[in-house]
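[1] here is a sequence with its predicted model. Questions after.
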Amino acid sequence: MGKLYNIAFKGEVAEGFSVGDVRANFSERFSKPDDVIDQLFSGTAITLARNLQWEQANTAASNLQSLGALVYVLDEQGKVVEIPERRTANDSVGTDSGSAENPGTSTPDQNDNTNPYDLTATAKVRHLTRISDKRVIEAAPETDVRKTRLRYRFDTFMAKGGGSIFLAVTAVFVATFILIGVFTGAFMAQDLYSSAAYKVLAVLAGIAGIVMLSALIAFITTALNQRIVGLKRSRSKVIEDGHTLILGWNEQRIIETLRQLVIANEKEKDACVVVLADKDKQDMDDVLSLRLNDTAKSRIVTRSGDVTTLTDLDMVSLGSCGSVIILASCDDTDSAERKAASDAKAIQTVLATMGNENESDDFGVVVEIFNATHREIVRSSFPDHVITVNTSDILANLMVQASRSIGLSVVYNEILSFDGCQMYFCDAEWGDSTFGEIAYRFPDGVPMGIRNADGTIFMNPSSDQAMAPTDEVLILAEHDSTIEFMDEPVAAPAGHSLSGIRQERRVERELMIGWTVKSPAIIRKFADYIIDGSQIQVLLKSPTDQQVAEISAMNEALDSVEVGLIQKDCLSIEDLLSVKPFEYDNIIILAGTDSGETGVDAARVDAENIVALLLLHRIFSQYPTESGNTKLITEILHSQNDALVARAGTHDVIFS
């Protein structure tokens, strides 16, 4: 008996054949179930027949190759034997741990020697080994490819939006309606003569039509609701020119800012203010409608987006706006971490804003930044267009100056707000006039200073300072439309002599109720006005360790002024009486908390300040003589509480 050979198959196909074709040929030729065919094309070596004579092995291999299969004839040592007309072959095929005489691991069928095409033995085969050489990737059947392509096209069509869904539902509804007409004779009426099967089919067709019509109605309703929600969350481009753009959201700041802008735009025909913030548009509109009752002639447009993104800035027409206001994202009472994050966001917004070309030469940006170093960096980087402000420093100066002169807060409110007179820059043909002469040539307006061509501003210059042709006058007027420079004086000055009596400076006692981030600045400003030996007392109910340390540090830093801490409750009349408030020259009530908490509740703070004012007013009424020279200065957060504070008996009010 000669050598015996085995036939192995690894699921590979010959050139010119696809895996799908060979699978179909195997299934048709050998009539095997799909699980057997799948095992043959699993990619691992499987023995199809074993212990064949050379002629049998050669014939069987040739027949299998004619089906498109790439098979291997192995000798008793597991080596590949060349077969005539074979297209390709590997040097060897991995086998399992069996011996060379039995390269396969499957048990051969008894009929293997007589019928090499019998694949019943494949039900018992095991994988010989994992191969690492290049394999032919099985292609999906043509029917699967068509299904995948159709599914992809359908998904793409439906992903286009509501219009595609509407067309799809409408098409199904029309098709169902046609089927109803076909099966029911184009109408549904009483049917006494049709068969039961026909009636059942007609009823099912009618139900299908009702279901599809309901789906169509539901889709239309949902689409309309989504459209309405989309309109409320409008992302359309703002088509405005010369509008005021507010970037960022701080509820307290933005309400007061919008109130002033509404007043400023009262004489404008069609003024617009656009707000862009990283906040839901509907939420912004709800807050504005609740807290901003009357917008007069101003239109307020809100958009939701990222204030540092050029795309969103273009959405609100940054290039055509007249001015930009960048709000801080937190209050000055918040933690240092939140204020640092607010400064970082504000600087990013400035960079994004200045990186966009603006059509106006007078384009200006006002940004609120807490850190002094950050303010200087931004100011020096964009000196011509960006103005940085810190409300804490400004308010500290205003409160101290208001305490030095009763009624000064009214003057500041008139000048700094748009309710009344405002400050404008005016240029005209000055001729040979001096600053003192032009002061009487404005029917409505009071010159306050001069701005040179290089941007330098001189407040209250000398009356004999000559006006240059390029100079602009800083003037206080009711409106810019009422400013008119006359050729001749509209009034003649009258001479008045001063009394020559000057008030002598004396040792003072100041009482500051509450503690905020402005407190150190207020104390330092007071120290500049009062003489040596004066006292500044801070009244707190429950001071924190940090507040105690800050007060102690201020006392050590100011040699000429004594800074002390009084631990009392300003909402208790007994505690207030114990400190004898009528013996102080000035009492400043700050809008802050004793505990140093962040995120101050403005309504609660204003309410507590009003209660403290009422208690102090009651004490002063009991000691009218002693309290005759005591001045009350109050800081409030909501401007609508102005009337309440005035009734409480304060001398000056500062809005924070």
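    Noted; the coordinates are in hand.

[2] for the rest of this, base every contact and every neighbour count on C-alpha atoms.
    OK.

[3] give the next helix or strand downstream of the helix or strand where Glu28 lies.
    Counting by DSSP states H and E, the element that carries Glu28 is helix 19-30. Sequence order places helix 34-40 as the next helix or strand after helix 19-30, per DSSP H and E.

[4] and that following helix, how far out from the chain's middle?
    The offset between the C-alpha centroid of helix 34-40 and the centroid of the whole chain comes to 57 Å, using C-alpha atoms, centre = their mean, to the nearest Å.

[5] likewise for stretch 149-157?
    Between the mean C-alpha location of stretch 149-157 and the chain-wide mean there is a distance of 34 Å, by C-alpha atoms, centre = their mean.

[6] same question for that stretch: list its buried residues.
    Along stretch 149-157, not one residue counts as buried under the neighbour rule (16 or more other C-alpha atoms under 10 Å).

[7] got it, and stretch 369-387?
    Counting neighbours by 16+ other C-alpha under 10 Å, one finds that the buried residues in stretch 369-387 are Ile369, Phe370, His374, Arg375, Val378, Arg379, Val386, Ile387.

[8] quick check: the closest residue to the third one other than its chain neighbours vs Asn390, distance?
    Okay, so that is His374. Among residues not flanking His374 along the chain, Asp343 sits closest, at 7.5 Å (C-alpha to C-alpha, 6 or more residues apart in numbering). Here the criterion is C-alpha to C-alpha, to the nearest Å. By it, Asp343 lies 11 Å from Asn390.

[9] of those two, who's got more company?
    When Asp343 and Asn390 are compared for neighbours, Asp343 comes out ahead with 23 against 16, by other C-alpha atoms under 10 Å.

[10] just the element for the more buried one, please.
    The secondary structure element spanning Asp343 is helix 336-354 (assigned by DSSP H and E).

[11] same for that helix, what does it pack against?
    Under the contact definition 3 or more C-alpha pairs under 8 Å, 6 or more residues apart in numbering; DSSP states H and E, helix 336-354 sits against helix 310-315, strand 323-326, strand 364-368.

[12] can you redo the ones you listed as a markdown table with distance to Ala205 and mean neighbour count?
    A markdown table is the format used below for those (distance: least, C-alpha to C-alpha, whole Å; neighbours: other C-alpha atoms under 10 Å):
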| stretch | distance to Ala205 | mean neighbour count |
| --- | --- | --- |
| helix 310-315 | 51 | 17 |
| strand 323-326 | 63 | 22 |
| strand 364-368 | 68 | 20 |
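
[13] try this one side by side with the last:
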Amino acid sequence: MGRSASLKGRARYWFDTTLARGTSALVGWLALACLALVLPASVVLVWTDPDAPASRSGRLAAVWRLTGETLRLGGATGPLLRVLLSVLLALVALVYVSTLVGLITTGLTERLTALRRGRSTVIEQGHSVVLGWSEQVFTVVGELVAANANQRYGAVAVLADRNKTTMEEALSSKVGATGRTRLICRSGPPTDPALLALTLPGAAGAVLVLPHDDPSEDPEVVKTLLALRSALGEQDGPPVVAAVRDHRYRLAATLAAGTRGIVLESDAITARLIVQSARRPGLSLVYRDLLDFAGDEFYLICDPALAGRSFGDTLLAYATSSVVGLLRDGRPLLNPPPQALIGPGDQLIVITRDDDTERLSDCSALVDESVMAPCRPAGARPERVLVLGWNRRASLIVDQLGRYAVHGSVIAVVADRQEVTADQVRVAGAAFAPRLTVTFRPGDITRPETLRCLEIDSYDSVVVLGPDTAPGQRPDEADNRTLVTLLVLHLLEQETGRELPVVTEMTDDRNRTLAPVSPGADVIISGKLIGLLMAQISQNRHLAAVFEELFSLTGSQVHLRPAASYILPGREASFATVVAAARRRGECAIGYRRHDRATAVPDHGVRINPDKDERRRWTDRDEVVVIARE
């Protein structure tokens, strides 16, 4: 038994060693295996053939011919030299055909691989080019598709260092049907000018450079902008919209983008919207409606008939559009004084359904001054804000809250010591002492006992911040702790009987539906917000300055104010009356938010740009959306 196993092992070792010698050994073994199968089968076929030659030599010749034809070895019979030459010619033909097939197969494979990688040049004109791949890509592409919905044809080209098929499948899954818009994916690093040229950026209508998920990769955005400048050369290229996360790279990105570029700072914009929503609950719903192309959005119009009229007159000059400002010498003026005159070169900034829906129509006859509430300016009061958690945007949030805080305001921070220290929190709010007090309490915000000790119902608003994404961690994993914290807050709401005004920051929009908050609560999806902004600005670069002012703490901003400040509670009035009442206060009314039993998804009671002739009975719980100074 041992000797048998030894012989078997030796034979296997000899066979493995033979195969290791290379291609020649493989060919030899293949030839022997084929002969071992073909030769016996040929002998059986010849010897069982009733028409086979009677002599043994004739039968052997028939076996040879059958074997040669099967293995494509000629099969000629006769003198030995003739047989050898026949085999030689057959082998030459076999090598030639095999080599030709191999070359053709290799060429086709390389071509198909290149096509799968997306290495052919785009031949579109006026298309949108998206460079990079991050959480914003689905929002940006989806909004660009929506923007092209009323166009005859559109195209969006995406260049990223990912597999072409993978990108197409992901976009198809998240964006869905693209309608008249053609979606083109090209594979390769957008920092390479040669590969960037595949998207034909010089003929594009706009180029969008997405921020990376990791703030430490902002230099890649700068490098992409430099590559774009190299690909475009000195020609007047399309407008470029880019975004960075860290403010330290915004200047470099702006210099790399040149005069054609607009660079957004993701973290700063997110922090501003969180602060505005904390002060005015429900504001994120208004911005969501204003920023996506599915509803009403900002447009610029030029109507010579309005030249010489006051800005206040234009507020009631459009039945289905809301006038909010002027564009003068390329600079937007939001909510200018009502007596400001419109110059011949000025453009109106309006909120309307589409770029062709504004129609002049005098709505002054719809105004009923008898139901207008008297103007009573509201005084500022101290604020109490609770911040649960800490991340890289938290110091920006404290700074934004502190700039215009009234004396006696308080910001209480509760976070894990691994995220922030007491000294870091103190430094963040030191510039605003003594009118603002910033406190820090270490603790696990996912534990009920931590939040029960805070007298949480004494705060005007609660801000829940998710942790920064760790290296190698999926972006949506940062939302896990946020969801647990929201569950605890929901428990405290049930115990206290008070609905807390919570502003939640999340990373993944899919987690919004999982959040245990009221349907109309403020949930800020930072990536989606920046994606919406980039898509809007790519369609009209002048909107960059409009949004810059709206998100700033100075100038005119979007506000939600009690409807009782404009219309007497319980009275019925048209929206034109609300617009006229807001005009008296030096404000531009653009919509309202109702608070009644009919309030439900998807609008959560928010109505932007209603028709001027829309009438309703206004309650003291309703709010009016206005653009006004603080």
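    Noted; the coordinates are in hand. As the structure is a prediction and not an experimental result, all values here were calculated from the model.

[14] care to give me the TM-score?
    Structural agreement between the two chains, given as a TM-score (TM-score structural alignment, normalised by the length of structure 2), stands at 0.65; 455 aligned residues with a C-alpha RMSD of 3.3 Å.

[15] in structure 2, what range does the helix holding Glu28 of structure 1 match?
    When structure 2 is aligned by TM-score structural alignment, helix 19-30 of structure 1 has no counterpart there.

[16] return the distance of that helix from the chain's centre.
    Distance of helix 19-30 of structure 1 from its chain centroid, counting by C-alpha atoms, centre = their mean, is 60 Å.

[17] now it: buried residues?
    Burial within helix 19-30 of structure 1, assessed by neighbour count using 16+ other C-alpha under 10 Å, is assigned to Val19, Val22, Arg23, Asn25, Phe26.

[18] just the strands from the stretch 451-600 of structure 2, written as ranges.
    Under the criterion DSSP state E, counting those that start in this stretch, strands of the stretch 451-600 of structure 2 are mapped to 461-464, 502-506, 522-525, 556-562, 572-574, 588-593.

[19] circling back: pick the one among the buried residues of helix 19-30 of structure 1 closest to Ser405 of structure 1.
    Minimum distance to Ser405 of structure 1 across the buried residues of helix 19-30 of structure 1 is 98.3 Å, recorded for Val19 (C-alpha to C-alpha).

[20] out of the buried residues of stretch 369-387 of structure 1, name the ones that lie in strands.
    Applying DSSP state E to the buried residues of stretch 369-387 of structure 1, the entries found in strands are Val386, Ile387.

[21] tell me which two of the buried residues of stretch 369-387 of structure 1 sit farthest apart.
    Phe370 and Val386 (15.2 Å).

[22] quick one, what contacts the residue nearest to the spatial centre of structure 2?
    The central residue of structure 2, meaning the one whose C-alpha is nearest the mean C-alpha position (C-alpha atoms, centre = their mean), is Gln136 at 1.8 Å. The contact partners of Gln136 of structure 2, taken as C-alpha atoms under 8 Å, 6 or more residues apart in numbering, are Leu210, Pro211, Gly527, Lys528, Ile530, Gly531.

[23] recalculate using a threshold of 6 Å.
    Taking C-alpha atoms under 6 Å, 6 or more residues apart in numbering as the contact definition, Gln136 of structure 2 lies against Gly527, Gly531.

[24] against Gln537 of structure 1, how distant is the counterpart of it in structure 1?
    For Gln136 of structure 2, the aligned residue in structure 1 is Arg253 (criterion: TM-score structural alignment). From Arg253 of structure 1 over to Gln537 of structure 1 the distance is 30 Å, taken as C-alpha to C-alpha.

[25] with Asp471 of structure 1 instead?
    According to C-alpha to C-alpha, Asp471 of structure 1 stands 47 Å off from Gln537 of structure 1.

[26] out of those two, which sits in the more crowded spot?
    The residue with more neighbours, out of Asp471 of structure 1 and Gln537 and counting by other C-alpha under 10 Å, is Asp471; that gives 22 against 19.

[27] residue in structure 2 paired with the more buried one?
    Structural alignment (TM-score structural alignment) places Asp471 of structure 1 against Asp346 in structure 2.

[28] please tell me how far that match sits from Leu489 of structure 2.
    Here Asp346 of structure 2 is placed at a distance of 50 Å from Leu489 of structure 2 (C-alpha to C-alpha).

[29] Thr577 of structure 2 now?
    The separation that Thr577 of structure 2 has from Leu489 of structure 2, given C-alpha to C-alpha, amounts to 40 Å.

[30] same deal with Ile123 of structure 2?
    54 Å.

[31] quick one: which of the two has more around it?
    When Ile123 of structure 2 is set against Leu489 and neighbours are counted by other C-alpha under 10 Å, the residue ahead is Leu489, at 26 against 10.

[32] for that one, what is the corresponding residue in structure 1?
    Under the alignment (TM-score structural alignment), Leu489 of structure 2 pairs with Leu616 of structure 1.

[33] helix/strand/coil for whichever residue in structure 2 pairs up with Asp480 of structure 1?
    Pairing criterion TM-score structural alignment: the partner of Asp480 of structure 1 within structure 2 is identified as Asp355. Of the three states, Asp355 of structure 2 takes coil according to DSSP: H, G, I helix; E, B strand; the rest coil.

[34] from Ile351 of structure 2, how far out is the nearest residue to Asp355 of structure 2 once chain neighbours are set aside?
    Nearest non-adjacent residue to Asp355 of structure 2, counting by C-alpha to C-alpha, 6+ apart: Tyr299, 6.4 Å away. Tyr299 of structure 2 sits at a distance of 6 Å from Ile351 of structure 2 (criterion: C-alpha to C-alpha).

[35] and for Arg309 of structure 2?
    20 Å.

[36] tell me which of the two has more neighbours.
    Counting neighbours by other C-alpha under 10 Å for Arg309 of structure 2 and for Ile351 shows that Ile351 has the greater number, 24 against 14.

[37] and the aligned partner of His243 of structure 1 in structure 2, what does it touch?
    Under the alignment (TM-score structural alignment), His243 of structure 1 maps onto His127 of structure 2. For His127 of structure 2, the contacting residues are Ala155, Val156, Ala204, Gly205, taking C-alpha under 6 Å, 6+ apart as the criterion.

[38] what is the burial count for the equivalent of the last one over in structure 1?
    Residue correspondence, TM-score structural alignment: Gly205 of structure 2 in this structure matches Gly322 in structure 1. Applying the criterion other C-alpha under 10 Å, we find 19 residues in the vicinity of Gly322 of structure 1.

[39] residue contacts, Ser321 of structure 2?
    Ile351, Thr352, Glu358.

[40] Asp479 of structure 2 now?
    Neighbouring residues of Asp479 of structure 2 by C-alpha under 6 Å, 6+ apart: Met506.

[41] my guess is Leu113 of structure 2 is in a helix, correct?
    Leu isn't right for residue 113 of structure 2; it's Thr. Yes - under the criterion used here (three-state DSSP), Thr113 of structure 2 sits inside a helix.
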